[in-house]
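> Next one to model:
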Amino acid sequence: MVIIKTQFHLINSDVTDPDQIITGEALQRRCDYFLADSLDHLRVNPNMHSEIDKKGITPNTLPIELTTKTSTAPVFIYCKSDRVPSKEVFLRIAKEFYLVLHNSDGNVIWSKYAYLVEIPNLLRVFAQNCTIDHPKFEPIPIGIANSMWPHGNLKVLLAAIKRIKNGEIPKRSTVYYNCKIHNACAPRIQCDAVMTKKGIKNQPAVPYPQYLETLASYKYAICPEGGGIDTHRLWECLYLGVTPIVLRNYMTEYFNKHLDNRLILLDKWEDLDLSTL
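Presented below is the predicted three-dimensional model:
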């Protein structure tokens, strides 16, 4: 069984194998079961339908392997972060298990997910957008976008990484900034206001291959929060050898520790000092 725990040492511009790149669907595939109140809640990604047919379960179809302690080895159960079943469902699972929460924008917060620590057979919760500092919770990356999206094309990403290794994309600029704010996302609106005051241009959106080449040519990149506190850009930066600049929170501090301090953490965007970069 492949452990979900993030292999942070592989997140760099030396990667050549798409199977080593972190994505939500890759983490999902490593799990033994996909659990949801309805399998329709899991079918948002058409590229995962065959996996869902094999591993998808609901509270009404929990397999006997879960409801009876038939073996000692723990299993991994995936749930969409915004579709986590009730405490009563998990209490019916008789064997030890790990829970993987991913592929949703919202943050994993204590007020909504505290009940999970009360489930005795649940060993650990690996969660995207994790804000909970508790021994039973561990942050995992949002990673690169899933393959259903244009910005989830791993062949394009690996091609950019190869060009970097070949010296074809030199570092020509200092701070990259591109931020969509049309959806009235408060964290991005606040970030954009500060970047405007600092004279940092909001770069236009371009096709994914051009975007990666442009991003890779910078030394640093602003990574504002969006629907959740983690962002695809943070991980794109790390794979492209760019230093992400992020706001400090429990998750970014956790990642920075395990990434050997490869992030720049700011308490607020106003603290960004271009003269120190």
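
> CA only for contacts and neighbour counts going forward, please
OK.

> what ranges do the helices span in the stretch 151-277 of the chain?
154-165, 186-197, 208-216, 232-240, 250-258 (DSSP state H, counting those that start in this stretch).

> Also compute the angle for the third one relative to helix 232-240, please.
For helix 208-216 and helix 232-240, the angle between their directions (axes from the mean of the first three to the mean of the last three CA atoms, to 10 degrees) works out to 70 degrees.

> just checking, what packs against helix 208-216?
Using 3 or more CA pairs under 8 Å, 6 or more residues apart in numbering; DSSP states H and E, the elements in contact with helix 208-216 are helix 154-165, helix 232-240.

> try 10 Å
If you count contacts as 3 or more CA pairs under 10 Å, 6 or more residues apart in numbering; DSSP states H and E, helix 208-216 packs onto helix 154-165, strand 173-176, helix 232-240.

> Could you export the ones you listed as a markdown table, including mean neighbour count and distance to Glu213?
Listed next are the helices and strands packed on helix 208-216 as a markdown table, based on neighbours: other CA atoms under 10 Å; distance: least, CA to CA, whole Å:
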| stretch | mean neighbour count | distance to Glu213 |
| --- | --- | --- |
| helix 154-165 | 18 | 6 |
| strand 173-176 | 17 | 12 |
| helix 232-240 | 23 | 9 |
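
> Those into a markdown table, with extra columns for distance to Tyr220?
Listed next are these as a markdown table, based on distance: least, CA to CA, whole Å:
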| stretch | distance to Tyr220 |
| --- | --- |
| helix 154-165 | 15 |
| strand 173-176 | 5 |
| helix 232-240 | 8 |
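
> Ser50 is nearest to which of these?
helix 154-165 (20.0 Å; CA to CA).

> circling back: could you dump the helices of the stretch 151-277 of the chain to JSON lines with distance to His49?
Conversion of those to JSON lines gives the following (distance: least, CA to CA, whole Å):
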{"stretch": "helix 154-165", "distance to His49": "19"}
{"stretch": "helix 186-197", "distance to His49": "33"}
{"stretch": "helix 208-216", "distance to His49": "25"}
{"stretch": "helix 232-240", "distance to His49": "23"}
{"stretch": "helix 250-258", "distance to His49": "30"}
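
> Any idea which of those helices gets closest to Ile77?
For Ile77, the closest of the helices of the stretch 151-277 of the chain is helix 250-258, at 21.8 Å, according to CA to CA.

> For the comparison step, fold the sequence that follows:
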Amino acid sequence: MKNNILKILLLLCLVTFMSCLENNKTIENNKVEKSIEKVITAKQKPHNYGGWYCPDNLNGFPAVNIRNWKNVNVVNGRLPSKEETQNGTSLIFVDQKKHPNAKPLDMKMPKLGRYYNENSKKEELIIVIQAVKIAEDSVVGFRYLNGGNGSARLNEVRFLLDAEIESLSPTRFVMQSVQIDAPQNKIWEVLTNPQYYEVLEVIFDKDHTPIPSWNDSSKVNFRYLNGGVITSEFAANLYGNHYIQIDSELGDSQYVAKFLLLDNEQSKSTELKIVCGPYSNDDFETQKDILNSWALKVKELSEKK
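Predicted coordinates for the structure are as follows:
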């Protein structure tokens, strides 16, 4: 019975993190990809018009620093073309042959808002890049500031007032990409196997600050000392690409660490994509140097295996 429960939980996690990965594929309104966990826990029935929860879609929708949120690509005043839903400009493609009365909502994009993410267990800042009326549904497509995309009903999003936006701290994300001459499974072992924690710990924790049983429960051999309490963790092989996401909160501050492995067919190597933050301006350069040193150590250990 215990094994069956574990298998069911793993299946729920895999469905929840349905991946977009290397390409931001067209999200057709007739393709309904629902997270089983989200359907169970959501306060209202999910809409049926696409816009998967893809926090790992770091190529299609990279992380955005808060000061640059107004500069993201959007489509205003009309429904997006299929191409625009594939190139990072928009998200949900609506087939007007099936929905001839579909139309964009009367609001100018992008808009900054907050949305409670059932997966990360946090109310996250999002950039709404699309709002559409289909039949009786009003649906928005958005990108997370820390990368990736999602969608929701309009009434699930709270748009920020100008005063709230002006009060936001000008935080930034560390975004790195490292080419490693090793297959994904070897890099994954370095990232997740506790035997590598001590050799990597000294890079981000020179004082060896003790956290009882931290490594026993962590899914990755990396931590941010000021990250706070972990709200959710995910680590799995999603359709051939390994992905880790650790979400945490400290008071009103939120933190996320994302690690994505992608095969580079041209170089026959593996790309390690990293998004961590957001960090304050005072802390940004320090954390950038730490992450760079950590990533190079991961590369060294992986290529030696």
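
> Could I get the TM-score for this pair?
Remark: TM-score between the superposed chains equals 0.29 [TM-score structural alignment, normalised by the length of structure 1]; 139 aligned residues with a CA RMSD of 6.4 Å.

> quick revisit: quick one, which of the helices of the stretch 151-277 of structure 1 is nearest to Leu123 of structure 1?
Once those are compared by CA to CA, helix 250-258 is nearest, at 19.4 Å.

> From the contact counts, what lies against the closest one?
Helix 250-258 of structure 1 packs on strand 137-139, strand 243-247, strand 264-266, going by 3+ CA pairs under 10 Å, 6+ apart.

> got TSV for those, with distance to Val75 of structure 1 and mean neighbour count too?
Output for those, formatted as TSV (distance: least, CA to CA, whole Å; neighbours: other CA atoms under 10 Å):
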stretch	distance to Val75 of structure 1	mean neighbour count
strand 137-139	16	22
strand 243-247	34	23
strand 264-266	35	17
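
> Looking at the ones you listed, which is nearest to Glu65 of structure 1?
Across these, Glu65 of structure 1 has its closest neighbour in strand 137-139 (24.6 Å, CA to CA).

> of all the helices of the stretch 151-277 of structure 1, which lies closest to Pro139 of structure 1?
helix 250-258 (6.3 Å).

> Arg158 of structure 2 and Leu112 touch, don't they?
Yes: taking contacts as CA atoms under 10 Å, Arg158 of structure 2 lies within contact range of Leu112: 8.8 Å.

> how about the helices and strands packed on helix 250-258 of structure 1 in a markdown table, adding distance to Phe34 of structure 1?
Output for those, formatted as a markdown table (distance: least, CA to CA, whole Å):
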| stretch | distance to Phe34 of structure 1 |
| --- | --- |
| strand 137-139 | 19 |
| strand 243-247 | 32 |
| strand 264-266 | 34 |
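
> Of these, which is nearest Gln210 of structure 1?
Comparing these by CA to CA, strand 243-247 comes nearest, at 18.8 Å.

> If you count contacts, what does the closest one end up packed against?
If you count contacts as 3+ CA pairs under 10 Å, 6+ apart, strand 243-247 of structure 1 packs onto strand 173-176, strand 218-222, helix 232-240, helix 250-258, strand 264-266.

> Just want the angle from the second one to helix 208-216.
Between strand 218-222 of structure 1 and helix 208-216, the angle comes out at 100 degrees (the same axes, to 10 degrees).

> From the contact counts, what lies against strand 218-222 of structure 1?
Counting by 3+ CA pairs under 10 Å, 6+ apart, strand 218-222 of structure 1 packs on strand 173-176, helix 232-240, strand 243-247, strand 264-266.

> Same list, these, but as a markdown table with distance to Asn256 of structure 1 please.
Formatted as a markdown table, these follow (distance: least, CA to CA, whole Å):
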| stretch | distance to Asn256 of structure 1 |
| --- | --- |
| strand 173-176 | 19 |
| helix 232-240 | 11 |
| strand 243-247 | 10 |
| strand 264-266 | 8 |
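
> Let me know which of these is the nearest to Thr214 of structure 1.
It's strand 173-176; of these, that one is closest to Thr214 of structure 1 (CA to CA) at 8.4 Å.

> Packing partners of the closest one?
In terms of contacts (3+ CA pairs under 10 Å, 6+ apart), strand 173-176 of structure 1 is packed against helix 208-216, strand 218-222, strand 243-247.

> Just confirm Val15 of structure 2 is within a helix.
Yes: counting by DSSP: H, G, I helix; E, B strand; the rest coil, Val15 of structure 2 is found in a helix.

> Distance of it relative to Lys2 of structure 2?
Distance of Val15 of structure 2 to Lys2 of structure 2, computed by CA to CA, to the nearest Å: 20 Å.

> what about the two, which has more around it?
Using other CA atoms under 10 Å as the criterion, Val15 of structure 2 and Lys2 rank with Val15 on top: 17 against 6.

> Ala216 of structure 1 against Tyr239, yeah?
Yes: using CA under 10 Å, Ala216 of structure 1 is in contact with Tyr239, at 9.2 Å.

> residues shared between the contacts of the two?
160-161 (CA atoms under 10 Å, 6 or more residues apart in numbering).

> Could you find the closest non-adjacent residue to Ala295 of structure 2?
Spatial nearest neighbour of Ala295 of structure 2, excluding adjacent residues (CA to CA, 6 or more residues apart in numbering): Val178 at 7.1 Å.

> Which helix or which strand is home to that neighbour?
Assigned by DSSP states H and E, Val178 of structure 2 belongs to strand 172-180.

> buried stuff in that strand?
For strand 172-180 of structure 2, a neighbour-count test (16 or more other CA atoms under 10 Å) marks 172-175, 178-180 as buried.

> list the helices and strands that strand packs on?
Strand 172-180 of structure 2 packs on strand 253-264, strand 269-279, helix 281-304, going by 3+ CA pairs under 10 Å, 6+ apart.

> Swap in 8 Å and give it another go.
strand 269-279, helix 281-304.

> The last one to strand 269-279, inter-axis angle?
Spelled out, that is helix 281-304 of structure 2. 160 degrees.

> Quick one: list the elements packing against helix 281-304 of structure 2.
Packing partners of helix 281-304 of structure 2 (3+ CA pairs under 8 Å, 6+ apart): strand 172-180, helix 184-192, helix 197-204.

> Same list, those, but as JSON lines with distance to Gln287 of structure 2 please.
Shown next, in JSON lines, are those (distance: least, CA to CA, whole Å):
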{"stretch": "strand 172-180", "distance to Gln287 of structure 2": "8"}
{"stretch": "helix 184-192", "distance to Gln287 of structure 2": "18"}
{"stretch": "helix 197-204", "distance to Gln287 of structure 2": "8"}
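
> I'd like to know which of the ones you listed is closest to Glu303 of structure 2.
Of all these, strand 172-180 comes closest under CA to CA, at 7.0 Å.

> Tell me how many other residues crowd Ile165 of structure 2.
By the measure other CA under 10 Å, the count of residues near Ile165 of structure 2 is 14.
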